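Engineer: For reference, the sequence and a predicted model appear below.
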Amino acid sequence: MAPTTSSDKEAVVVVDLRSDTLTQPSALMKQAMVEAPLGDDVFGEDPTVIALQKKVAALLGKEDALFVPTGTMSNLVAVLTHCQQRGSEVILGDQSHIHLYEQGGISQLGGVHPRTVRNLPDGTFDLHDLRRVVRSDNEHFPVSALVCVENTHNVAGGKVVPLDWMDELGATCRQLGLPLHMDGARLLNAATALDLPPARLVRSCTTISLCLSKGLGAPVGSVLAGPQDFIKRARRTRKAVGGGMRQAGVVAAAGIFALDHVYPALGRDHRLLQELAQAVEGCGSKVIRCDPRGAHTNILLVECDPSVVTPEALCERMGQATPAEVTSLGEHVIVRILPLTDSKARLVLHCDVTPGQVQSAARKLRYVIKELDSEC
């Protein structure tokens, strides 16, 4: 991201850490998009879409895959395809993306009832709680039809869900006779952090949603992977919710490029994030804190003392630069971050953030934190 100019005399460095969805296609990605062979994907004739679907299916160790416009649609299509019986119920974490940030689409559009279990700080949930909420065969109750899990877990701070827990969850779902869907929007960050093939992380899952526009740098698109017969039914669901695209290879090509060239570099984002985490922790502040060890991937949650500064106020301050600050730092730095809860703000690294911008953001964080500490 190039510095922007606020005046002829002062260059402003803008570091946008609100989300990893803010990336711009690189010149080489755009070239791949322009040169992609195309066809009508609703007829199943777009060769670039077919190549992307085969690539993701192989990457995740599943039989087939389906390209859709967004991660929200991918999760929606998955749930509606799993839960075709009226009165179905899906069990999922109370802090999951599907439950909090997808407008209740499974209920709004599919009539599927959500039943939540409490997410633990590491993004998991108690498997005893899972067993407890599965419905018995009683005409008064919805029918338990699906379990959903998220990896990495956004609200938990991009944490990688423990692999042994995933294996145990899979075994539990098999015992209960329930399919398991993973919202794997940032699954490849988890695979990178564990240094394992993505297929190993989803071995226990029936279906997986993989997002191409979070961290991977593609402008749009997600892929739903699973058994061949499931994907065949999911194509019908995709059409019903308006996800059928025509010459979609022009955007599928960006996904292929992202998997080939951006995915291998995700570890860089994780390492750079630790520089920000260490900058916050190194201040020893009681007002703004974080846990570098809990920042497994490209997301950092900073905990605010709301009696001193709310997350919204911190975000506002990070988006400003006082004359004294500019003099002290030797540069005018704007860092955009996002309030997440009543006490936490979120910073997210991605492929468009440079090491130099991370250093500028770290200096800004240290300055602002010391400023807030001095006001206590």
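Structural biologist: Done, it's in. Residues are numbered from 1 along each chain as shown.
Engineer: C-alpha from now on. contacts and neighbour counts both.
Structural biologist: OK.
Engineer: got a list of what residue 66 touches?
Structural biologist: 53, 223, 224, 225, 231, 234, 235 (C-alpha atoms under 8 Å, 6 or more residues apart in numbering).
Engineer: isn't the third one right up against residue 67?
Structural biologist: Meaning residue 224. Yes - look at residue 224 against residue 67 with C-alpha atoms under 8 Å: they come within range, at 6.5 Å.
Engineer: quick revisit: now the two most distant members of the contacts of residue 66.
Structural biologist: 53 and 234 (13.3 Å; C-alpha to C-alpha).
Engineer: Second structure follows, compare the two:
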Amino acid sequence: MEINLVSDTVTKPNFEMLECMFNAQVGDDVYKQDPTVKELEATVAQIFGMEEGLFFPSGTMANQTAIKLHTNPGDQIIADKNSHVYLYEGGGASFNSGASFSLIDGHRGMITADQVVQSINNPEFYHSALTSLVCVENTTNKGGGACYELEDLQKIKAVCVANNLKFHLDGARIWNALMEKKQNPKAFGQLFDTISVCLSKGLGAPIGSVLLGDKATIHRALRIRKILGGGMRQVGYLAAAGLYALENNISKLPEDHRRAKEIAQVLRKTHWVEHIAPVETNIIVFTIKPQYNEKLIVEKFKLKNISISTMGQGKLRIVTHLDYREVMHGYVLEILGKLEV
């Protein structure tokens, strides 16, 4: 039994999802003639109370399109120093949009309105880059699956409005946050100019993200997606997987959260773990004591048929997901309790 806890992107479609994909009605989506893609885009937009959605092959492309929409070359983006748009999108903001970052040292990947205020350049001081966009991530990847409080996002939105800044949400794991915090997705739709949501992280779809915004913004996004090479043809087969995931798999996310918290409880009892970041959703980030070797610990897990990931500097990560079943969970808890490192 191989157990992959490297990420929640490792899931594979189940039979029912594959059946929906097989039976999907499709057309050429480049010509906006794919009915299943249209249904998916409309469904996600409705969930968040936003006007329109646009289907993308990846969350990175959706985020990079949002950045391109909201900035001009030379502009500056405010984001947390550990944000995905800064660390893990290949330098896309500079490559695609000619934009730079003002990085905030937030708490577990989350920033505050006061920090945003302090990071805004005076728009009349032409020696500095023009601040035009604030990006936040929910849940935070490197922050260990932390979730924003809605009130904190509302405060950041007020700062954006007062300073004529656009506000983008990298919602790759927004479904986890919504389920854990019992928040209304339409409240997020009211706050952000654009939102990207992922269908493959935690929801079991093999591919796909949707960018949300108003009609004019999404119309502009269509051109940018084309420029970035994101136009796809009979992609309704993939959109059908997303529709199945939305209907059947969001409700299963609390099980991922429960299992992650139970893993953290066992890790706290081990002699080789120094610190565990608070576990809210499905990501466990923990630091080992300095006398131990993180790569050696990863290898010891692998010998027990369990794959986890290293984040460097003594940090390891475990991510629970849809394909991580209860029988696997029992085995992992047992191994964690007696692993000799």
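Structural biologist: Sure thing, it's come through. What you are looking at is a predicted structure, and each value in this text was computed from that prediction instead of being measured.
Engineer: circling back to that earlier point, which residues do residue 224 and residue 67 of structure 1 both contact?
Structural biologist: Joint contacts of residue 224 of structure 1 and residue 67 (C-alpha under 8 Å, 6+ apart) do not exist.
Engineer: Please report how far residue 373 of structure 1 lies from residue 288 of structure 1.
Structural biologist: Counting by C-alpha to C-alpha, to the nearest Å, the separation of residue 373 of structure 1 from residue 288 of structure 1 is 9 Å.
Engineer: With residue 339 of structure 1 instead?
Structural biologist: From residue 339 of structure 1 across to residue 288 of structure 1, the span is 13 Å (C-alpha to C-alpha).
Engineer: dump the residue contacts of the spatially most central residue of structure 2.
Structural biologist: By C-alpha atoms, centre = their mean, structure 2 has its centre lying nearest to residue 172, at 2.1 Å. Going by C-alpha under 8 Å, 6+ apart, residue 172 of structure 2 touches 59, 137, 138, 139, 196, 197, 198, 201.
Engineer: Kindly report the same for residue 285 of structure 2.
Structural biologist: Contacts for residue 285 of structure 2 (C-alpha under 8 Å, 6+ apart) come out as 143, 144, 276, 277, 315, 316, 317, 318.
Engineer: Any chance of these in TSV with neighbour count, distance to residue 328 of structure 2 and secondary structure as columns?
Structural biologist: Supplementary listing: those in TSV, determined by neighbours: other C-alpha atoms under 10 Å; distance: C-alpha to C-alpha, whole Å; DSSP: H, G, I helix; E, B strand; the rest coil:
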residue	neighbour count	distance to residue 328 of structure 2	secondary structure
143	23	25	coil
144	24	22	coil
276	18	22	strand
277	16	23	coil
315	18	23	strand
316	22	19	strand
317	20	17	strand
318	22	14	strand
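Engineer: just the helices in the stretch 151-300 of structure 1 please.
Structural biologist: Secondary structure of the stretch 151-300 of structure 1 (DSSP state H, counting those that start in this stretch): helices at 163-176, 187-194, 198-201, 228-240, 249-257, 266-282.
Engineer: Report the spatially nearest residue to the counterpart of residue 116 of structure 1 in structure 2, omitting neighbours in sequence.
Structural biologist: Matched by TM-score structural alignment, residue 116 of structure 1 corresponds to residue 103 in structure 2. Distance criterion C-alpha to C-alpha, 6 or more residues apart in numbering; nearest residue to residue 103 of structure 2, sequence neighbours excluded, is residue 81 at 4.9 Å.
Engineer: need the contact list for that neighbour.
Structural biologist: Listed by C-alpha under 8 Å, 6+ apart, the contact set of residue 81 of structure 2 reads 87, 103, 104, 105, 106, 109.
Engineer: now the alignment partner in structure 2 of residue 68 of structure 1, nearest residue through space, not along the chain?
Structural biologist: Here residue 68 of structure 1 is matched to residue 56 in structure 2, going by TM-score structural alignment. With sequence-adjacent residues excluded and distances taken as C-alpha to C-alpha, 6+ apart, residue 56 of structure 2 is closest to residue 209, at 5.1 Å.
Engineer: distance of that neighbour from residue 118 of structure 2?
Structural biologist: 32 Å.
Engineer: between the two, who's got more neighbours?
Structural biologist: residue 209 (28 against 9; other C-alpha atoms under 10 Å).
Engineer: List the residues that contact the alignment partner in structure 1 of that one.
Structural biologist: When structure 1 is aligned by TM-score structural alignment, residue 209 of structure 2 is paired with residue 222. Going by C-alpha under 8 Å, 6+ apart, residue 222 of structure 1 touches 67, 68, 69, 70, 71, 74, 209, 210, 211, 212, 213.
Engineer: Hmm, the last one is touching residue 221, no?
Structural biologist: Yes - with the criterion set as C-alpha under 8 Å, residue 213 of structure 1 and residue 221 qualify as a contacting pair; they are 6.3 Å apart.
Engineer: So for these two, which residue has more residues nearby?
Structural biologist: Neighbours per residue, other C-alpha under 10 Å: of residue 213 of structure 1 and residue 221, the larger number sits with residue 213, 25 against 22.
Engineer: and residue 38 of structure 1, which of the helices of the stretch 151-300 of structure 1 is closest to it?
Structural biologist: For the helices of the stretch 151-300 of structure 1, the distance to residue 38 of structure 1 is smallest for helix 249-257, at 5.4 Å, taking C-alpha to C-alpha.
Engineer: what stretch of structure 2 does the closest one fall on?
Structural biologist: Going by TM-score structural alignment: helix 249-257 of structure 1 matches residues 236-244.
Engineer: who's in contact with that stretch?
Structural biologist: With contact meaning C-alpha under 8 Å, 6+ apart, stretch 236-244 of structure 2 is reached by 13, 17-18, 20-22, 24-27, 29, 34-37, 40, 199, 205-208.
Engineer: Residue 69 of structure 2 matches what in structure 1?
Structural biologist: Matched to structure 1 by TM-score structural alignment, residue 69 of structure 2 sits across from residue 81.
Engineer: Many thanks, we can stop here.
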